[in-house]
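In: how would this look folded up:
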Amino acid sequence: MDASYIAKIVETTTVPVVFKKVCNWPLLSWSLEDWCQNMPQKELPFRVQPPKNSSEEPCWERKCSNRMMSLEKFFEIAQKNPAEWCYFDYKYLEMWLTSDNEVYKQILWDCFGYNERGAADSTIWIGSNGAHTPCHQDTYGRNIVVQAFGKKRWLMFPPDSGGLNPTRVPYEESSIYSKLNFFSPKNLDAFKRLSGCRMVVLEPGDALIVPPKWWHYVQHVDAIGISFNTWIPHAKTDTENQIDEALIRMLVAQIGKDLTEKDLKDIVNPNEEDVSDLPLTVSIFQVDVTVQKYLEFKSKEHEDISQCSKSDDISKTDIAIDTIKKSCHAITVEELNNNDLITILQDNVSKYGQSNFDEAVDEKIPKKDRLLSAIVDSFCHPDVIKIVKGKLLDELCK
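Out: Here you go, the predicted structure:
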């Protein structure tokens, strides 16, 4: 199958798709010993979280401790100590591997039709059973994920799903989190109102395509799991969303300037602690850059549309996506009914949280902290940003 056809699916699918026989990286058949030999011989930072915890809030990164350990030590702990999970997650390969490293050399995305993308555009995720990322939505790009070792469960919801209770606290550029705790919820009532969930358990060699803005909760379900991903830019939506993110970053930076260190940590992820140091002039410049990029894209898009005609070859190159899916072993991720979703969450609670929901202790969030989060969420609400962006573009285009 021509890789350009696979890229066609990546760029046009509106629902999650799994490829079963596309990726041909040799590391997909590696043993744990192979991974130890080919990964850097140094200690890596792992997030660590004792699993016995039921809560209304997700396991935010702030709630995890950090531990430095070698990959070999992690493998030993992951197989012998299920009482806690560890996660070396969201790490760009170029920050941790040299270009002559065997892993670095193998991570190529040409089999998906992206010859120009490699390890420098990729992240690695290494975790133990229970390790997870809170449910969230990426504001940019299409996500291609390859499972290299172990199994990982993905729960996904359409972009416009209701009931997920979105928040920008903790703030992280390009990530919108859900306030729901999919790992070990204290109460299941909020989940019973959800619909449209799609679920897949990725096995070694599987590749998952996550369309733009699909919500996803991702959890390791084997003792050890390793995966890689890359985000494929989506010009039309990304250029507009970059304005949103620049405006939100400016707002969070200004709100954070006079906060105490503790209060700032309450509203930002650890990787955003320097956001309050961002000068207002730099924030304005970043907004200007994103606006100009968007206006240039819209102008070019208008020219392209004007130049198109019914006689163009575009219609001739239209490909039957269903035919392509069959020929390259692509499977649409099926919907999960709500009862099955609840069963998965109940199983999570029995393994990682309180066995009795009534035993979970209510967490009292200080009124001041709730007010601060509410202020950030109110100013950064999509409806508010949409109005601000619209007014901004109107003014600049006069």
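
In: For the rest of this, base every contact and every neighbour count on C-alpha atoms.
Out: OK.

In: now residue 325, what's its secondary structure?
Out: What DSSP: H, G, I helix; E, B strand; the rest coil gives for residue 325 is helix.

In: To check against the first, give me the structure of this:
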Amino acid sequence: MISCSDCPPIVLNKMIDHWKARKWSIEQLSSQITKKLSCKLCPKKNQNLFETQCPHENITLEEFFSWRQNDVDNNNPLRNYKPEEFSCYIDYKYMKDISPMEHMKAVDWGVFGFPDRDGRDSTIWIGTEGCYTNCHYDSYGFNLVAQIQGKKRWILYPPWESSYLYPTRIPYEESSVFSEVNVKNPDFERHPLFKKANPYIVTLDPGQVLYVPPQWWHYVESLEDSISINTWIDISEDSESRVSEAVTRCLVSLLLEARQQLNQVPTADDTWINPGEEILPLDANIQLLQFALTSSYHRDADKETNNQEKLCKALQNIPVRNKDTTLKGKRKWIGNTETENCKSTRMCVHDKGDNSDTVNFKEKLCSHDVDVQSSQGEDIPYIVMVERENKDEEKETSVKHQTTDLCRSSLETCSSHSTATLFEKLVKSVLHPKVIEATVKELNQ
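Out: Model (predicted):
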């Protein structure tokens, strides 16, 4: 299945040219989206601050655009921030909550196999050059990200390199697991294992769509003022992830109470909870956990699995190109100079003509006859595989070993033995997603 974690990120080209949203600009939207929106402001000299460490303001898109044009009046909440010193990010906004109804049909995920998905199932991200999203992975589903305006750089890491990313749930945000590492400027004394990580890096241009496989780490930065629109697609494994997240939420509420008993009063830049995240009382969290467990036992596996196959079915006849190689004449696309690279990355798709449930989708694409010379001159969709920076690194195979490394990597970052430090070590170990996932799987068995 294309949404399995072994599948690499892929860039889908010329597949959203029919979207009305493709013509959007920040200037245009500033007169159409009139609601006040929360934005994150971060100093450009430090590109690794968490949301809890950044100031936030409520602004309109018109005020945002005026600020970018250096046309700020005394009523603009951004008047005290210089554009050359701060980035501004209006991130993670559900379109159905902020956009006019006519915007909903300006987004159409049907070409990717989801005809019922439009702006109502999408979030929009609007930011200035220099804004960023901290390195993290999403607990649920896979992600389709459409670039509308400006360029963004994505730095991605596969799930099997999680031990090198020093996962943490502080700050806590439901369904997001953050990395402690500053991937742009790493401190190898604090995070020595990060030297082993090999990123997949891609610059996403307007009109391109990035497929982010399940639980892949990603750090995202805007190279220009930009607009992105994305949608998350559920997968069958989400039922277990929801149980893990419900357990985590229960633990967070308990640990917050314990923190207060230790007289650790959170400061403005030391809070454990991301802005917009609400921690409910423990009894309410227990009810959510019971609901997640019940839903896990009674889930419709066939429907969820079908969701995973829809994208693959929609893409299986799209030609694949090597971004660095121009091929002439009609020949088989081999993806890379080494044929084994076509076999090393699995993108699976259900094939009714095959005896097995899945086939190696990338191998199928690699052996697909494509007239690259003629197609390059035509305005047709095509796929580009995102390749890792260092192809010599082998994938971790022992999940048990990986879980141990993950816990160790988080705990080794602190050297002090004060009560506060020991308590934070406890939090990082107890809340570690792989520990919780392993426990949930054991309970299910």
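
In: surely residue 168 of structure 2 meets residue 432?
Out: Yes - using C-alpha atoms under 8 Å, residue 168 of structure 2 is in contact with residue 432, at 6.7 Å.

In: which residues sit in contact with residue 305 of structure 2?
Out: 235, 236 (C-alpha atoms under 8 Å, 6 or more residues apart in numbering).

In: what's the next secondary structure element after the helix or strand hosting it?
Out: Per DSSP states H and E: residue 305 of structure 2 is located in helix 301-315. As assigned by DSSP H and E, the chain's next helix or strand after helix 301-315 of structure 2 is strand 320-321.

In: Output the residue interval of structure 1 matched by that next one.
Out: Counting by TM-score structural alignment, strand 320-321 of structure 2 pairs with no residue of structure 1.

In: Identify each buried residue in the following helix or strand past that strand, please.
Out: Sequence-wise, the next helix or strand downstream of strand 320-321 of structure 2 (DSSP H and E) is strand 330-332. Judged by neighbour count using 16 or more other C-alpha atoms under 10 Å, strand 330-332 of structure 2 contains no buried positions.

In: immediately after strand 330-332 of structure 2, which helix or strand?
Out: helix 340-344.

In: after that next one, next one along is what?
Out: Of the helices and strands lying after helix 340-344 of structure 2 in sequence (DSSP H and E), the nearest is strand 348-349.

In: I'd like the distance from that following strand to the chain centre, please.
Out: 22 Å (C-alpha atoms, centre = their mean, to the nearest Å).

In: And the contacts of that strand?
Out: 1, 2, 4, 7, 309, 312, 313, 358, 359, 360, 361, 362.

In: hmm, 6 Å instead?
Out: 1, 2, 312, 358, 359, 360, 361 (C-alpha atoms under 6 Å, 6 or more residues apart in numbering).

In: With stretch 198-208 of structure 2 instead?
Out: 12-13, 146-149, 151-157, 387-390.

In: just checking, which of the residues you listed belong to strands?
Out: 12, 13, 146, 147, 148, 149, 152, 153, 154, 155, 156, 157 (DSSP state E).

In: Could you double-check that residue 227 of structure 1 lies in contact with residue 150?
Out: No - judged on C-alpha atoms under 6 Å, residue 227 of structure 1 makes no contact with residue 150 at a distance of 8.7 Å.

In: Next, the buried residues of the longest helix anywhere in structure 2.
Out: Counting by DSSP state H, the longest helix found in structure 2 is helix 238-261. Neighbour-count burial for helix 238-261 of structure 2, counted by 16+ other C-alpha under 10 Å, picks out 238-253, 255-256, 259.

In: and that helix with helix 301-315, angle?
Out: 110 degrees (axes from the mean of the first three to the mean of the last three C-alpha atoms, to 10 degrees).

In: Check which helices and strands helix 238-261 of structure 2 is in contact with.
Out: helix 282-297 (3 or more C-alpha pairs under 6 Å, 6 or more residues apart in numbering; DSSP states H and E).

In: what's the angle from the helix it packs on to helix 238-261?
Out: Going by the same axes, to 10 degrees, helix 282-297 of structure 2 makes 160 degrees with helix 238-261.

In: How far off centre is helix 282-297 of structure 2?
Out: Per C-alpha atoms, centre = their mean, the centroid offset for helix 282-297 of structure 2 relative to its chain is 25 Å.

In: Who are the packing partners of it?
Out: helix 238-261.

In: Swap in 10 Å and give it another go.
Out: helix 238-261, helix 433-444 (3 or more C-alpha pairs under 10 Å, 6 or more residues apart in numbering; DSSP states H and E).

In: The shortest one vs structure 1, average offset?
Out: Think helix 433-444 of structure 2. Here the mean offset of helix 433-444 of structure 2 against structure 1 after fitting is 3.3 Å, by mean C-alpha distance after the TM-score superposition for structure 1.

In: Would you verify that residue 46 of structure 2 is located in a strand?
Out: No - when classified by three-state DSSP, residue 46 of structure 2 is found to be coil rather than part of a strand.

In: residue boundaries of the helices in the stretch 51-200 of structure 1?
Out: 71-80, 93-96, 102-106 (DSSP state H, counting those that start in this stretch).

In: In CSV: the ones you listed, plus distance to residue 394 of structure 1 and mean neighbour count.
Out: Output for these, formatted as CSV (distance: least, C-alpha to C-alpha, whole Å; neighbours: other C-alpha atoms under 10 Å):
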stretch, distance to residue 394 of structure 1, mean neighbour count
helix 71-80, 53, 17
helix 93-96, 40, 15
helix 102-106, 46, 17
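
In: So which of these is nearest residue 374 of structure 1?
Out: helix 93-96 (35.1 Å; C-alpha to C-alpha).

In: What span of structure 2 is the closest one aligned with?
Out: Taken onto structure 2 by TM-score structural alignment, helix 93-96 of structure 1 occupies residues 95-98 there.

In: mean offset of that stretch relative to structure 1 (after superposition)
Out: Averaged out, stretch 95-98 of structure 2 is 1.3 Å away (mean C-alpha distance after the TM-score superposition for structure 1).

In: Residue 329 of structure 1: what's it in contact with?
Out: Contacts of residue 329 of structure 1 were listed using C-alpha atoms under 10 Å, 6 or more residues apart in numbering, and they are 18, 19, 20, 21, 22.
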